[in-house]
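Enquirer: What follows is a predicted protein model with its sequence.
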Amino acid sequence: MKNLASLDKLFDSIKTSFWFVPLLMVITSIFSAWLMVWIDHAQAWGKLDWLPFLYETEQSTLLSLLNTIAASMITVTSIAFSITIVTLTLASSQFGPRLIRNFMDDRGTQVVLGTFISIFSYCVVLIYSMSLDSNQDIIMGLAIIWCLLATLFSVFVLIYFIHHVSRSIQADNVINELCDEINHSLEPLFCAETTPKLGKEARKTFSYTLPIFADQSGYLQLLSNDKLLEIASKYDLFIEFKWRPGHLINEGAELATLKSLKPIQDELSSLVNQSCVIGSNRTPIQDPEYAIHQMVEIAVRALSPGVNDPYTAITCVDKLCVVLCNISKQELHSGEYYGQDGILRLRRNPYDFEGVANSAFDQIRQYSVSSVAVSIRLVESLYRIASATDKPDIHSVILRQLVAIEQGKEHVQYTEQDSEDFTKSVLKVKNLLKTTSFQS
């Protein structure tokens, strides 16, 4: 049985491709052309008196019109592909090569490319049909009307495409879309935990254990909880998974450990390996830290001497601050999953606030040492996060980041005014931590 993790990976690969949506539209256009020709051939609609020129025009004129439309569509298609490639090149150089995936996931661009190609395909099928001997005496009235309407529609699609591309390469829009992706990837971490229905305590001792080793190297992309719970419940096991999506796994490394009160079958190793997808690159499907790293990459590139764009870096810090404020108010999943019988069946490596916060702030903090504005905004973000929650563990993370920012400032010479502004921001955070009695 194909596991759900592999299906999710396949769906993501299709969703982030430039061929699937255009291919569906081309198939639809070919079917539409066949349908229109069949209707005209059967004369189901008869001659439309209010459009006599379509039924009185010579076949050679209609063929010339279709040839012109087809040539125009293939030309516009090549231009659209060229613009798309230029956009991907700019995105790669300005925001980072990993952001290309987000641009390829843009449904608007996929539909635009599919529109032009499908109209071209429609014209080609119609030209072929009109050239058949059986259709020499048939005027393709409805088919031509549909083609003209589609061509008129393509003009508006081209205008939309130019506007859409212009917006898609703006830094603020890219950051906003990436922030939405981060929030979406974090949603599963906030789901209510599956508590034991029967109130049974987790077993602490087992008679048999079986280590499961990875059968290939790469990044863990997807992990099917449902499949693992099914295996654990069927064979009365407890599965302790040592990795989480985003981690790099070497072939032969211990992937998980199976524990049971009775002997464990060796063939379960292949079943557990099939429940996870290991690939050559990371994806944000079950890996929220990867989406955060994409945001961090934009900020780090903006802070590089070649770009020198602190405003973009500040925007990234603000968005990450909002994300961390939301996380600080939530209870993250413990990584423990129970079967239908209420017994603990699966334990995964869980996410915590410290790991997510370090992923968001560490690299930006390291590269923003010489940028006063970004450093101050980082401190202000820590204040906002500290204000959003009174949890001691989160305040400890905030204090760690604050001390690291202060240590970085010691290696850079600020002006008197800049140093004063920086100190005020730091003291503001420290006073808040003192007030809540969580500062060590």
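Expert: That came in fine, so what should we check first?

Enquirer: From here on, just use CA atoms for contacts and neighbour counts.
Expert: OK.

Enquirer: ok, and what's touching stretch 340-349?
Expert: Outside stretch 340-349, the residues that touch it by Cα atoms under 8 Å, 6 or more residues apart in numbering are 195-203, 228-229, 232-233, 237-244, 335-339.

Enquirer: Among those residues, name the ones in strands.
Expert: Among the contacts of stretch 340-349, the ones falling in strands (DSSP state E) are 238-241, 336-338.

Enquirer: List buried residues within the contacts of stretch 340-349.
Expert: Among these, those buried by neighbour count (16 or more other Cα atoms under 10 Å) are 196, 228-229, 232-233, 237-241, 243-244, 335-339.

Enquirer: List the buried residues for the longest helix seen in the chain?
Expert: When the chain is parsed with DSSP state H, its longest helix is helix 59-95. Buried residues in helix 59-95, counted by 16+ other Cα under 10 Å: 59, 62-63, 65-67, 69-70, 73-74, 76-77, 80, 84, 87-88, 91, 94-95.

Enquirer: can you list the residues that contact the following helix or strand past that helix?
Expert: Beyond helix 59-95 in the direction of the C-terminus, DSSP states H and E gives the next helix or strand as helix 100-104. Residues outside helix 100-104 that contact it (Cα under 8 Å, 6+ apart): 16-18, 88, 91-92, 110.

Enquirer: Can you tell me the SS state at Lys259?
Expert: Secondary structure assignment for Lys259 (DSSP: H, G, I helix; E, B strand; the rest coil): strand.

Enquirer: List the contacts of the closest residue in space to Arg365 that isn't next to it in sequence.
Expert: Leaving aside its sequence neighbours, Arg365 sits nearest to Ile405 (Cα to Cα, 6 or more residues apart in numbering; 6.6 Å). Contacts for Ile405 (Cα under 8 Å, 6+ apart) come out as 365, 369, 375, 379.

Enquirer: Presented hereafter is structure B, for comparison with structure A:
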Amino acid sequence: MTRIRNILVRIRGQLWILPALMCVGALLLAYLMLSPALGFEYLVEAELWWLFSGDAGTARDLLSTLLSGMMTMTSLVVSMTFITLTLAANQLGPRLIWNFIEDRQIQAVLGLFLATIFYIVVVLRSIDDTLGPQNVPHLAITTATVLTLVCLFSLLFYVHKVSRAIIADTVVERVADALQQSLDDLLSNEEKPAAEHSVADLPAHVCWISIGKAGYIQTIDYGQLVHVAKKHDIVLRVTARAGHFLLHSGKHVEVLSCHAVEEDLSGKIRPAFIIGQERNAAQDLEYSFRQLVEVALRALSSGIKDPFTVIAVVDHLGKALELLLMKAPQEPNIYDDEGQLRVIASLSDAEGLVEASFNQIRQSASDQPAILIHIADTLRRLAEAVDTTRVQDVLLQQLDGLAQSAEGLAFRHDREETFRRIAAARKFVRRS
């Protein structure tokens, strides 16, 4: 399932796949409409008002006009896409372009325009002046007209879609939804009791294994690692996790065993690691957290200074952390079907995700009292809503950092108000 999830994430990020499938569908539709074996003569004989009833010359002229118009509209759509991607990269960060590319509605509109062009070209090349009135594909030409009209309405929808796509609040909402989906997919609602294993219980260190490939870890197939460890009766300690960048060599997997291991063991362990050139959300919990943080940091930059976007990001980070704390923590010890410890994983924990959420925002907003106050209020609401015992220490550290930042505020009223909100949040965090 880990590999399948990674494949689906990568497929979703390809802008061309859905349009290509729609173009294939357009070719099949054109074949259907032009096939004499299916016979649509009864529609012509019925003399329906909406059905094209001209001769071959008129049909060619109409299809040529439709094709020219569709080429113009498609050029407009492609130009709008490039402009939108440029604006999004400048205002929100280049890594957030993937949220635009992965949008199924945008892919569908682009696919519709390309599919309509494919359809018109196929129908147009089947018509020549030697066709008699009874051999003109009236229904195929009518379908081309209908598809063109649908593209006109789709163009209006596309303009609305791309206009909203570069609004910061829309991007924040989309990234937050993706983060919530990742939390639902990767974390369980039920806490699994795990046996305690002390360091003394573990086998002795045998060797270190490097992955042998540089790049970001996208997914780790822990099931395959368990299978290898069980087969060789060893324990594997993985020191890296999804989202980490690896060099070709290094101490990535520690082999623990009471006996000698085979020399080709690394060749069986390395395929469990899928390495790519960028991070994705397939198994990386920090990915969407850091995307939200990037939006906030862009909004705090000297050229933008948009505190309202930062406040929206802090709200969604609080919502995500609430969901995270309601889930059971990830268990790093992975056992085989016989209950034997086989893999010790390095996983993202709640404390690290809290720090990843607020550290950089707090540091960049040290002169913004409104943002410091909002972070303190968010931490207070978080402590009110869920049991924050797991992250109590790191929440108190965040509040201490906010207090240190507040000491540098220029206006006394801002300092006092910020300290008051921090004290209120600290009271609820300690009570949890």
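Expert: Sure, I can see it. Since the structure is predicted, the reported quantities are computational estimates derived from the model, not experimental observations.

Enquirer: TM-score for the pair, please.
Expert: Aligned and superposed, the two chains score 0.92 in TM-score terms (TM-score structural alignment, normalised by the length of structure 2); 430 aligned residues with a Cα RMSD of 2.5 Å.

Enquirer: rewinding a little: please identify which pair of the contacts of helix 100-104 of structure 1 lies farthest apart.
Expert: Largest separation among the contacts of helix 100-104 of structure 1 by Cα to Cα: Ser92 and Gln110, giving 18.6 Å.

Enquirer: Show me what Phe358 of structure 2 lines up with in structure 1.
Expert: Here Phe358 of structure 2 is matched to Phe361 in structure 1, going by TM-score structural alignment.

Enquirer: what's near enough to touch its match?
Expert: The contact partners of Phe361 of structure 1, taken as Cα under 8 Å, 6+ apart, are 296, 317, 378, 401.

Enquirer: helix, strand or coil for Ala150 of structure 1?
Expert: With three-state DSSP as the criterion, Ala150 of structure 1 reads helix.

Enquirer: you'd agree it is up against Phe120?
Expert: No. The pair Ala150 of structure 1 / Phe120 is not scored as a contact, 10.3 Å apart, by Cα atoms under 8 Å.

Enquirer: Name the residue in the two with the higher neighbour count.
Expert: Each of Ala150 of structure 1 and Phe120 has its neighbours counted (other Cα atoms under 10 Å); Phe120 has more, 27 against 16.

Enquirer: Including neighbour count, secondary structure and distance to Ala256 of structure 1, could the contacts of Phe361 of structure 1 go into a markdown table?
Expert: Shown next, in a markdown table, are the contacts of Phe361 of structure 1 (neighbours: other Cα atoms under 10 Å; DSSP: H, G, I helix; E, B strand; the rest coil; distance: Cα to Cα, whole Å):
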| residue | neighbour count | secondary structure | distance to Ala256 of structure 1 |
| --- | --- | --- | --- |
| Val296 | 23 | helix | 31 |
| Val317 | 25 | helix | 36 |
| Leu378 | 26 | helix | 38 |
| Gln401 | 20 | helix | 33 |
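
Enquirer: CSV for the contacts of helix 100-104 of structure 1, including distance to Pro392 of structure 1?
Expert: Rendered in CSV, the data for the contacts of helix 100-104 of structure 1 read as follows (distance: Cα to Cα, whole Å):
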residue, distance to Pro392 of structure 1
Thr16, 41
Ser17, 44
Phe18, 47
Leu88, 44
Ala91, 40
Ser92, 40
Gln110, 47
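
Enquirer: Nearest to Ile182 of structure 1 among those residues?
Expert: Using Cα to Cα, Thr16 comes nearest to Ile182 of structure 1 of the contacts of helix 100-104 of structure 1, at 16.6 Å.

Enquirer: Not counting its neighbours along the chain, what's nearest whatever residue of structure 2 lines up with the closest one?
Expert: Taking TM-score structural alignment, Thr16 of structure 1 has Gly13 as its aligned residue in structure 2. What sits nearest to Gly13 of structure 2 in space, not counting adjacent residues and going by Cα to Cα, 6+ apart, is Glu102, at 4.9 Å.

Enquirer: That neighbour: what's it in contact with?
Expert: Taking Cα under 8 Å, 6+ apart, one finds 12-15 in contact with Glu102 of structure 2.

Enquirer: Does Glu254 of structure 2 touch Cys207 like I think?
Expert: Yes. The criterion here is Cα under 8 Å, and Glu254 of structure 2 meets it with Cys207 at 6.1 Å.

Enquirer: Compare these two (neighbour count), which wins?
Expert: Remark: of Glu254 of structure 2 and Cys207, Glu254 carries more neighbours, 19 against 13, as counted by other Cα under 10 Å.

Enquirer: Roughly how far does the more buried one sit from Ser210 of structure 2?
Expert: Distance of Glu254 of structure 2 to Ser210 of structure 2, computed by Cα to Cα, to the nearest Å: 9 Å.

Enquirer: In three-state terms, label the closest residue to Cys191 of structure 1 other than its chain neighbours for me.
Expert: Nearest residue to Cys191 of structure 1, sequence neighbours excluded (Cα to Cα, 6+ apart): His333, at 6.9 Å. Secondary structure for His333 of structure 1, judged by three-state DSSP, is coil.

Enquirer: What lines up with His333 of structure 1 in structure 2?
Expert: Taking TM-score structural alignment, the alignment pairs His333 of structure 1 with Gln330 from structure 2.

Enquirer: burial measure for its match, as a count.
Expert: 17.
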